[in-house]
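Chemist: Task: produce atomic coordinates for the following.
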Amino acid sequence: MEKSSSGKLTLVSLILMIFTSVFGFANMPRGFFLMGYAAIPWYLVAGILFFIPYAFMIAEFGAAFKSEKGGIYSWMEKSVGPRYAFMGIFMWYASYVIWMVNVASTIWVPVSNLIFGHDTTGQWSIFGLASSQVLGILGVIWLILVFLLISRGLESIKKITSIGGTAVALLNVVLLVGGVTILILNKGQLAQPIHDVATSFTVSPNSNYHSIISILSFLTFAIFAFGGTEVVGGLVDETEDPVKTFPKGLLIAAGCIVLGYTVGIFMVGIFTNWDSVLSSPDINMGNVAYVVMNNLGYELGSALGFGEQVALQMGAWTARFVGLSMFLAFSGAFMTLSYSPLKQLIEGTPKEIWPEKMTKMKNGLPLNAMKLQALIAITLLALVSFGGESAAKFFDKLVLMTNVAMTIPYLFIAFAFISFKKRDDIEKPFVLYKNKTIAIGISWVVTIVVAFANIFSIVEPVTSGNYDQTLWMIAGPTLFSAIALVLYARYDKRTK
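Modeler: A predicted model of the protein is given here:
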């Protein structure tokens, strides 16, 4: 990363760091799958009402508590109180456990694309087990394997997987260049036509997203697309002339991310007709990115005038490249996130909260706590995968659970910012929200937007009779809330 002569981040390097930490390739094909071009305005709404104001909050928190080792726990503990802070950081940690359950199952989709050139996981079966159950068992094996590798100190594996991050970044270039090439070769004709701008950009081609509740529930997906904002908190002190450079860099990065998602979703529509490519019941949130990129290869071959067989092979090899890239990226992220959130949870909170065995370190890792974490993740995965569903519903449930779980911590942090701004005793070396009343008002807007997005996401499956999806979205956060309350009550009793 380029730095100035003073060793600080320049405006350009700051923008690049924020962009690469937040922008996610899979959010574009998923957005198009759920809402078509109508996803674009929602990503814009999420950027304006959530990402930019939330990132400014994170920046102020990070600067005020830069010397504290507890991370987000310190932010909330100093602003609101220890019980609230522990609940907040525990929900933040829990979101990563649910993310691990998701990835342990969905990582087999890129593996399938890498081997076969398309997703075959919906047909995987052994000993008469359904595909979702086979994926659940494979996910359990993956969780055990990762724990064994990391517990033996084989962190060097992460260096290999950093190639995946570069490859995924390259996917964005492939999408852009491929889309523009197809548009030129097809003389400006879109695969997903725009008959009427007002309708095409507000009405989803997906019949599941026509009701008011389902459309509003999409906001959770849009907010989730801006995940990774937490990295902003540590960049204020790393930036040259932060008072001027940081807000400018953040606004430009936010603009680039929103523009990137907008262009990316539009690119998908250039070569993907929703009804002919994405309406199949075999398409789900776990495999849609691979289906879209396979179609990109096929449509590029067709536009170049190649025969059907050559075009199909181009599609399959594009899917293989996506599969390899995503597998490496998922593996690297999984290796890191299987211990770093847990380590921050244990090291950032009062030691007395935890049973002594949980705080013991070996090779710099809390191995006993990691064992328990693996056991919880395996139990959750087994319960979800053996629910007797098709692979499509299984993947959809996992994605919904993850989106809700990973956006709940934003509520805790945004709400804590209200107290933070009211507290004049906290030294604030870097202030973006100069007016206290405006800052508190914006905090309430962010809190309400995230809360309502999650409420609509939880309620929406009930309207279509998918009660189990709602139950699982509630079950994860409820379970971890109960554990957090028990742990803190035990600590409170002992310390008193």
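
Chemist: going forward, measure contacts between C-alpha atoms and count neighbours the same way
Modeler: Noted.

Chemist: ok, how many other residues are close to Leu367?
Modeler: Leu367 sits with 22 neighbouring residues when counted by other CA atoms under 10 Å.

Chemist: and what of Leu9?
Modeler: Leu9 has 25 neighbours, counted by other CA under 10 Å.

Chemist: Phe33 versus the spatially closest residue to Gly269 that is not a sequence neighbour, what's the distance?
Modeler: Spatially, and ignoring its direct neighbours in sequence, Gly269 is nearest to Gln192 (5.0 Å; CA to CA, 6 or more residues apart in numbering). Separation of Gln192 from Phe33 (CA to CA, to the nearest Å): 12 Å.

Chemist: what do these two both touch?
Modeler: Residues touching both Gln192 and Phe33 by CA atoms under 8 Å, 6 or more residues apart in numbering: Trp274.

Chemist: quick revisit: the residue nearest to Gly269 reaches Phe271, doesn't it?
Modeler: Yes: between Gln192 and Phe271 there is a contact under CA atoms under 8 Å: 7.4 Å.

Chemist: want to put them side by side, so please do this one too:
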Amino acid sequence: MSQKKHVSLPQLVLIITTTVYSFSSMSTAFYMMGIKALPWFLIAGGCYFIPYALIVAQYTRKYGNRSGTVYDWLKDALSPKAAFVTAFLWYCSYFTWMVSLFMKLVIPLSILLFGRDITAEASWFGISTPWLVAGFAICAVALLTWLINRGFGTILRFLKVSSLAMVGLLLLSAVSNFTLVFAHPTEVWANIQQGLHAPSFFEGTGDQFFSQLPFFIFAITAFGGLDTVASLSDRTKDSRRQFPKGLIYSGVIILAIYIGGIILWSGANDLGTLRQTDQMHLGNLMYGLMGSLAGSLSKTLGLSVAASGVVYQIYIRYTAFVLFTAYLGLLSSISFGPLKSLIQGTPKNLWPKQLTKLNNQEMPFKALHLQAGVIILVILAVTLNTHVAGELFNQLTYMTNVARAMPYFVVAASFPFFLKKRIVADQELFVSNRKLSNFLSMSVCACIIFAIAFQIWEPFSLGHYSDALTLIIGPIVFSTIAALLYRRGDVAGMRVE
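Modeler: A predicted model of the protein is given here:
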């Protein structure tokens, strides 16, 4: 057996911060709402993210040295069956995301290498764009699976590189925006005012506060990812003590970066002018904003046209590099973490013996290979561009949209039961006041219910009844499959513990 790799507390804080924090979400928030995004991020952070981080921190303090994550958290608080169904839902919600991320990898890589998105062209090297994307995605699946099977150290290296690259992007954007603020101090308030009076980005909504509720859903999703890094808690040094600390420290840092970023971008840039640019839209927003920032900085510094072009290329290519490494870091963690938690953390008798086998690096190599094979088949099916395959994948994506939020709800809703059963002593609680702990649980649950209700209501209001129905059916289908798998363990005469 190889020596087990562990994450130190500083590394953990860096990884959690840069995994949960999304520069793309921050830039999108600024572009959609300007400074008006600030109160919604504060509400989402105060009502959802910080309470959920405290709940996860409490669970990892108790179960930080185990592999099951969601299953271990819920097995004692609720029941083994409820824990398994939730863990299965949690894994399924990541599957379609993995497929989508693998198929997006080529976009930042092409911008990094060529300075433009080659997938926007009809063909490249005589290969049609869909097959170019599919070919690259399949190679990426195979290569990443091979690397992950070499041990947790590989995943840790991916996460470290992507984290450091994200820190570099944050510093680059912060220094550039601060330069604009100091060079044009009289324009700061005008830019903020422009953001305050910019037209609402959401169709059918106005400037009144409560008419902007759709943005609250976006703000909640900007704080996603705690469950992904929590699946790596057993790989942290002194996990029961250090991992909860890392979660809490990171939670405060993430909220501060979001707030600081929105304020800084709003003060240094004219949102009205940015929205008038024909070449900027939500699909290329990170590159568009960083390219615009490079242009404004070059103009402020009085650079020549040639020098400005070089600065522009540096900014957009480094942004592409950050996004590419972020995808790799995210894919390495979600390819391993949820699968490891499901296969290694749940009772072994629920799975074929081959799937639970570990290699010399303590990785579930058979399960990883099976997962890679299914992902490749889905990529090929989607690339064939048949109506049936495309529609099936679209429906699968819709099915996992609500299913992705359900585990968060169950984890939060289980917390009062966890406290009531006194699974941990009072002196081990982060929040010693149990009434306040129950309130944190209710706050998270209320936010998730609101988000799910809006997700279902939106297609209904647009007349897309099949999509709305799929959103509802998704969790039911995945839960039924999980219940059947669980029942199989009992029927086989091996009582599930």
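
Chemist: Now the TM-score, please.
Modeler: Here the TM-score for the pair of chains, by TM-score structural alignment, normalised by the length of the first structure, is 0.79; 475 aligned residues with a CA RMSD of 4.2 Å.

Chemist: still on that earlier bit, look up how far Ile58 of the first structure lies from the residue nearest to Gly269 of the first structure.
Modeler: In terms of CA to CA, Gln192 of the first structure sits 39 Å off from Ile58 of the first structure.

Chemist: of those two, who's got more company?
Modeler: Ile58 (24 against 20).

Chemist: what comes up buried for the longest helix seen in the first structure?
Modeler: Criterion DSSP state H: the longest helix present in the first structure is helix 391-422. If you call a residue buried by 16 or more other CA atoms under 10 Å, then helix 391-422 of the first structure has these buried ones: 391-421.

Chemist: Quick check: Leu180 of the second structure touching Ala268?
Modeler: Yes: Leu180 of the second structure is within contact range of Ala268, at 5.8 Å (criterion: CA under 8 Å).

Chemist: Report the contact partners of Ile259 of the second structure.
Modeler: Taking CA under 8 Å, 6+ apart, we find Ile259 of the second structure in contact with Leu38, Phe41, Leu42.

Chemist: Okay, and the counterpart of it in the first structure sits in which element?
Modeler: Counting by TM-score structural alignment, Ile259 of the second structure corresponds to Thr262 in the first structure. Secondary structure assignment for Thr262 of the first structure, by DSSP states H and E: helix 242-271.

Chemist: Helix or strand next in line after that helix, which one?
Modeler: Next along from helix 242-271 of the first structure, by DSSP H and E: helix 288-303.

Chemist: so that following helix matches what in the second structure?
Modeler: Using TM-score structural alignment, helix 288-303 of the first structure corresponds to residues 285-300 of the second structure.

Chemist: Just the buried positions in the helix holding Thr262 of the first structure, please.
Modeler: For helix 242-271 of the first structure, by 16+ other CA under 10 Å, it's 242, 245-247, 249-258, 260-271.

Chemist: same check, this time on stretch 270-290 of the second structure
Modeler: By neighbour count on 16+ other CA under 10 Å, the buried set for stretch 270-290 of the second structure is Asp270, Leu271, Gly272, Leu274, Met280, His281, Leu285, Met286, Tyr287, Gly288, Leu289, Met290.

Chemist: which ones are touching Tyr54 of the first structure?
Modeler: Thr229, Ala414, Ser443, Val446 are the contacts of Tyr54 of the first structure under CA under 8 Å, 6+ apart.

Chemist: which residue in the second structure lines up with it?
Modeler: Taking TM-score structural alignment, Tyr54 of the first structure has Tyr52 as its aligned residue in the second structure.

Chemist: so how far is Leu147 of the second structure from that match?
Modeler: Distance from Tyr52 of the second structure to Leu147 of the second structure, by CA to CA: 32 Å.

Chemist: Then Ser233 of the second structure?
Modeler: Relative to Leu147 of the second structure, Ser233 of the second structure is positioned 21 Å away (CA to CA).

Chemist: likewise Phe23 of the second structure?
Modeler: Using CA to CA, we find Phe23 of the second structure at a distance of 27 Å from Leu147 of the second structure.

Chemist: higher neighbour count, these two?
Modeler: Higher neighbour count among Phe23 of the second structure and Leu147: Phe23, with 21 against 15, using other CA under 10 Å.

Chemist: nearest residue to the alignment partner in the first structure of that one other than its sequence neighbours?
Modeler: If you follow Phe23 of the second structure across to the first structure using TM-score structural alignment, you land on Phe25. Excluding its sequence neighbours, the residue lying closest to Phe25 of the first structure (CA to CA, 6+ apart) is Asn172, at 6.6 Å.

Chemist: what does Asn177 of the second structure give?
Modeler: Asn177 of the second structure sits nearest to Ala268 (CA to CA, 6+ apart), 5.6 Å away.
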